[in-house]
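A.B. asks: coords below, sequence missing:
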């Protein structure tokens, strides 16, 4: 346990020093009220904090201090143990599509909405180093045509789509 905070600091420091791709931009405008609510994870780049997770969801709401409350939930694939992480996101700009998220204050990570359906039915989240990537949906699955379109756009931005873990949603 005593090594967790120093490890997180090193990971965040190294992430901040990684090469940033100037082509990765957040969407022009995000209506926060439309974005709030429950999102299901369709796919992700694997990271230790989501290892062996299925039935992954993220729920966003406004908290008392007017920031965004983040509740991430999942179940372990083998044990079905439910996991939950509660964090907070703050807006970085007036577009609302760039956020800073923390689950371990004072450490924040970038959360950029880089693709968003006009009807807010799906979103793609990453950050300028492309280390993190999530495909989210308001439903537990996406039509093949939507997935194909998202994957093409991600490939055009040189994301390694072979690294995507397709989330089990039951």
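C.D. replies: Arrived safely. Note that this is a predicted model, so its numbers are computed, not measured. Numbers count the residues shown, from 1 in each chain.

A.B. asks: contacts and neighbour counts: CA atoms only from here.
C.D. replies: OK.

A.B. asks: Stretch 112-126: end-to-end distance?
C.D. replies: Distance between the two ends of stretch 112-126: 5 Å, counting by C-alpha to C-alpha, to the nearest Å.

A.B. asks: Other residues contacting it?
C.D. replies: Contacting residues not belonging to stretch 112-126 are listed as 24-27, 34-35, 97-99, 110-111, 127, 132-139 [C-alpha atoms under 8 Å, 6 or more residues apart in numbering].

A.B. asks: Next one for the comparison:
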């Protein structure tokens, strides 16, 4: 066998192992039939500070509490994203990203990148309150879900309404990890 063929096969095998390791770290699918966003989103109203009420646990937020997301609309139409949290032991972590609107989605679907052009993820605002007091955010695989509120301690009625709407959208509520807020 030619040396170049052996190197190519070794490279493919290595990529396969890395791919399997990556996929094995992903959480369970909490919704195999992720719906399209229910409403258009006015990003001028969506920007600002959000508190995470609950999420599907994921490797990049593992054991994090006091999670917030601040969205800022830029002059060029992009959205700056600043996610902050407190991890185990109380260490404060933050990460900056940038989001771009998806054409034809009425502001409800964004492409978000936290690592330059190397990783771009889907961010779908699946539903929101008419007054933008809460939102349900997911992505097409059904493995990631975030329930957000403008208030760090929303009323019991609002929490119940968010959870009920999340269930109606087809998500498994038993996979939710409640987020402690200050």
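C.D. replies: Perfect, thanks for sending it. Since we're looking at a predicted model, the values are computed, not measured.

A.B. asks: Which of the contacts of stretch 112-126 of structure 1 fall within helices?
C.D. replies: The helices in this structure, assigned by DSSP state H, contain 34-35 from the contacts of stretch 112-126 of structure 1.

A.B. asks: I'd like to know which of the contacts of stretch 112-126 of structure 1 are buried.
C.D. replies: 24-27, 35, 97-99, 110-111, 127, 132-138 (16 or more other C-alpha atoms under 10 Å).

A.B. asks: List the ones among those that fall in strands.
C.D. replies: 98-99, 110-111, 134-137 (DSSP state E).

A.B. asks: how about those, which pair is most distant?
C.D. replies: Across those, the longest distance by C-alpha to C-alpha is 19.6 Å; it joins 110 and 137.

A.B. asks: Run through the neighbouring helices and strands of the lengthiest helix in structure 2.
C.D. replies: As assigned by DSSP H, the longest helix anywhere in structure 2 is helix 3-24. Helices and strands touching helix 3-24 of structure 2, as assessed by 3 or more C-alpha pairs under 8 Å, 6 or more residues apart in numbering; DSSP states H and E, are absent.

A.B. asks: What residues sit buried inside that helix?
C.D. replies: By neighbour count with 16+ other C-alpha under 10 Å, helix 3-24 of structure 2 contains no buried residues.

A.B. asks: same question, stretch 13-29 of structure 1
C.D. replies: Quick answer for stretch 13-29 of structure 1 (16+ other C-alpha under 10 Å): 15, 24-27.

A.B. asks: Now do the contacts for the closest residue to residue 112 of structure 1 other than its chain neighbours.
C.D. replies: Distance criterion C-alpha to C-alpha, 6 or more residues apart in numbering; nearest residue to residue 112 of structure 1, sequence neighbours excluded, is residue 98 at 4.6 Å. Applying C-alpha under 8 Å, 6+ apart, one finds that residue 98 of structure 1 lies in contact with 26, 91-92, 110-113.
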